[in-house]
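Visitor: Below: sequence and its predicted model.
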Amino acid sequence: MEQRQLGRSGLRVSHLGLGTMTWSRDTDEHEAAEQLRDFVDAGGTLLDTAASYADGASEELIGSLLGTIVPRNEVVLCTKGGVRRTANGGVVDASRGALLDSLDGSLARLRTDHVDLWLVQTPDPRTPLAETVSAMRYAVTSGRARYVGLSNHPGWQTARAATLLGDEITLAAVEVEYSLLQRGIEREVLPAAADLGVGVLAWSPLGRGVLTGKYRRTIPADSRAASPHLAGFVEPYLGADSLAVVEAVATAAQGLGRSPLEVALAWLQARTEVSCAIVGARTAAQLRGSLAADGLELPPEILHALDEVSAPEVGYPERR
């Protein structure tokens, strides 16, 4: 599997990453172990999780697998903080204290003394960005994290955080949703990341599963869209606006003799500004479908057609 530089940092990551949002909830320890083994055997390195996934249970499961299924040093371990658990659910909190407490909790659950990449999961409008960045800086200088970055932040916050970190500590990555069904980051986040040398990690490259084509006719009973806790996550992409894109992907896949999933991933992997596309699978069989896209290059005519049918609306001030 191709290894790509994460922006202008010294960190290299596999161009496919393994997401673990469903681990310990919809994916049990046996399926997780098989996924991790298959992923590493295929040359994958980036393992992505968060303190908020399954209220920390995803990290606990990963911690139990590292060193038994695969050696710790064979993965680039990425986790996220900034969503604090409370009795009433998750609360966004990117204050210095909350972030560092979250990181210490993550390290304990992951059974490691450091993570390779630590991200602030979402913007916190109540905490000054300078305070958030101070926690990111301390995570690196204290040895808890090798690299730091942001997740789901807009372009201006990405640029501001890179400035606040200064020259000695690199803003290594921004993890954002990016797929044929969600290209909003092309307006500001991608240009900012390119100018600053920040690597881009794309989550949900399959449009929350919709680009696999499984929802073209109905909602399968065992799918995320039928799940009580994930139905709301998928629902925004089940409308008429997405249909033309899904059909275009399916048509291209049929013509190439490949699956819609492979075509959707190949489109994203052709975008050199993206260091890694993070795929999340409930089962090992689903993950193997994503791994099968490795090495697929779409003809220029198909890339152009998919670009056109999925083009985001752009107006002032990005375009005049």
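Guide: Arrived safely, thanks for sending.

Visitor: all contacts plus neighbour counts: C-alpha atoms, from now on.
Guide: Noted.

Visitor: all strands for the protein, in order.
Guide: Taking DSSP state E to define them, one finds strands in the chain at 3-5, 12-14, 16-19, 46-48, 76-81, 83-86, 89-92, 115-120, 145-151, 171-177, 199-203, 274-280.

Visitor: Mean neighbour count added to these, as TSV?
Guide: As requested, the strands of the chain are exported to TSV (neighbours: other CA atoms under 10 Å):
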stretch	mean neighbour count
strand 3-5	17
strand 12-14	21
strand 16-19	25
strand 46-48	25
strand 76-81	24
strand 83-86	17
strand 89-92	14
strand 115-120	25
strand 145-151	24
strand 171-177	26
strand 199-203	26
strand 274-280	26
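
Visitor: Structure two is appended below for comparative analysis:
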Amino acid sequence: MRTTAVAGLDLTACTMGSAPAPTPVARAVDLLDEGWEAGVRALDAADGTGGAESAAGRWLEERQPEGIVVLSGVGAVVGRGRGSDLSPVRLEADLAAGSRRLGRIDLAWLRGADAETTLEDTLQPLAGAIESGRLRGWGAGDADVWALEALLGEADRLGLPAPAFVRIRLNLLERDRLRDLASLAAGAGVAILAGAPLGAGRLTGRHVAAEESAADAMRFGAPRDVEIDPALDALVALRDLARDLDTSLEGLALAWLLATEAVASTVVTPRAKADWDAVHQALAQPIDAETVERVESLLP
């Protein structure tokens, strides 16, 4: 599996996330074992600062895996016009809690943006953690090109460590942010991590089959409270292409991300053992540039 250097660490092309509740912790630990066996050497413990026992924390404690890169989100989404709490007090508390629960955090990513805390106040605790060796690098979560540019500019002005990566929602149905970010990120040496690679379930064969059935039923007058997925035609075409390539829609969606040069790593969070099948397919059946063009030509 290819790797990309991020803050001096080798980040594998896939990063595994630990399945959240209601998946039982013991089952989620088994799913992380599956990722390790597949060669994944990065773990995004998005819940690493929470209060309940996490699968990521138990897996790290029990397995003591060598060479694993540990990522965790810091800051809290609070809403009410503020967005997230990225204050120094909050970040220091989250870094301490994450290190206590996970053993360490190598790469921390900010959960959103804070409309009340200055960028300088947000960057200072991250810089302090890097200087003290508690952290290797940090990144921005769900940042657009303007947010990343602001973070890079402020870090440069203050002489503090710049973001090493940006973690965004990215999949075949949500590609606009990649087009905006790719050039800036490449020029600044910022790696791009793709979250939500299956579009919250829309890029799955199960979803497409259900939407097809619902559309057929509605043509015969069956009522439905929600609209049919507006991308259904494209999803059907993608599924048919996947079948031609002897893979699944999920496998093709992941393979597209793995073949996208601008993407350093894709965060996959299987909730059942069978969900790893798509990851195995994508790793075993990489797609070439011609297939990438065919895939993208089917999309609106």
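Guide: Arrived safely. Please read these numbers as outputs of a predicted model, since none were measured by experiment.

Visitor: nearest to residue 99 of structure 1, of the strands of structure 1?
Guide: Among these, the nearest to residue 99 of structure 1 by CA to CA is strand 76-81 (5.9 Å).

Visitor: residue range for that closest one in structure 2?
Guide: Under TM-score structural alignment, the alignment places strand 76-81 of structure 1 onto residues 69-74 of structure 2.

Visitor: what's the offset of the matching stretch from the middle of its chain?
Guide: Taking CA atoms, centre = their mean, to the nearest Å, the mean C-alpha location of stretch 69-74 of structure 2 is offset from the chain mean by 11 Å.

Visitor: Tell me roughly how far it lies from structure 1 on average.
Guide: Following superposition, stretch 69-74 of structure 2 is found to deviate from structure 1 by 0.5 Å on average (mean CA distance after the TM-score superposition for structure 1).

Visitor: Other residues contacting that stretch?
Guide: Contact with stretch 69-74 of structure 2 is made by 9-11, 41-49, 86, 91, 94-95, 98, 104-111, 141, as judged by CA atoms under 8 Å, 6 or more residues apart in numbering.

Visitor: Quick one: map residue 97 of structure 1 onto structure 2.
Guide: Correspondence of residue 97 of structure 1 to structure 2, assessed by TM-score structural alignment: residue 89.

Visitor: before we move on, what about residue 158 of structure 1?
Guide: Matched to structure 2 by TM-score structural alignment, residue 158 of structure 1 sits across from residue 148.

Visitor: how much space between residue 115 of structure 2 and residue 59 of structure 2?
Guide: Per CA to CA, to the nearest Å, residue 115 of structure 2 is found 35 Å from residue 59 of structure 2.

Visitor: How about residue 44 of structure 2?
Guide: From residue 44 of structure 2 across to residue 59 of structure 2, the span is 12 Å (CA to CA).

Visitor: Check residue 107 of structure 2 too.
Guide: Distance, residue 107 of structure 2 to residue 59 of structure 2, using CA to CA: 18 Å.

Visitor: next one: residue 77 of structure 2
Guide: For residue 77 of structure 2, the distance to residue 59 of structure 2 (CA to CA) stands at 26 Å.

Visitor: before we move on, what about residue 163 of structure 2?
Guide: Counting by CA to CA, the gap from residue 163 of structure 2 to residue 59 of structure 2 is 28 Å.

Visitor: need the contact list for residue 262 of structure 2.
Guide: By CA under 8 Å, 6+ apart, the residues touching residue 262 of structure 2 are 182, 186, 191-192.

Visitor: What's the match for it in structure 1?
Guide: By TM-score structural alignment, residue 262 of structure 2 lines up with residue 273 in structure 1.

Visitor: now do residue 278 of structure 2
Guide: Using TM-score structural alignment, the partner of residue 278 of structure 2 in structure 1 is residue 289.

Visitor: And that match, how close does it get to residue 263 of structure 1?
Guide: 11 Å.

Visitor: Between the two, point out the one with more neighbours.
Guide: Shown here are residue 289 of structure 1 and residue 263; by other CA atoms under 10 Å, residue 263 has more neighbours (28 against 14).

Visitor: doesn't residue 251 make contact with the more buried one?
Guide: No - with contact defined as CA atoms under 8 Å, residue 263 of structure 1 does not reach residue 251; the gap is 10.0 Å.

Visitor: From residue 308 of structure 1, how far out is residue 260 of structure 1?
Guide: Distance of residue 260 of structure 1 to residue 308 of structure 1, computed by CA to CA: 17 Å.

Visitor: what does the longest helix anywhere in structure 1 correspond to over in structure 2?
Guide: As assigned by DSSP state H, the longest helix anywhere in structure 1 is helix 240-256. Counting by TM-score structural alignment, helix 240-256 of structure 1 pairs with residues 229-245 of structure 2.

Visitor: Spatially nearest residue to residue 204 of structure 2, not counting backbone neighbours?
Guide: Closest residue to residue 204 of structure 2 apart from its sequence neighbours, by CA to CA, 6 or more residues apart in numbering: residue 250 at 5.3 Å.
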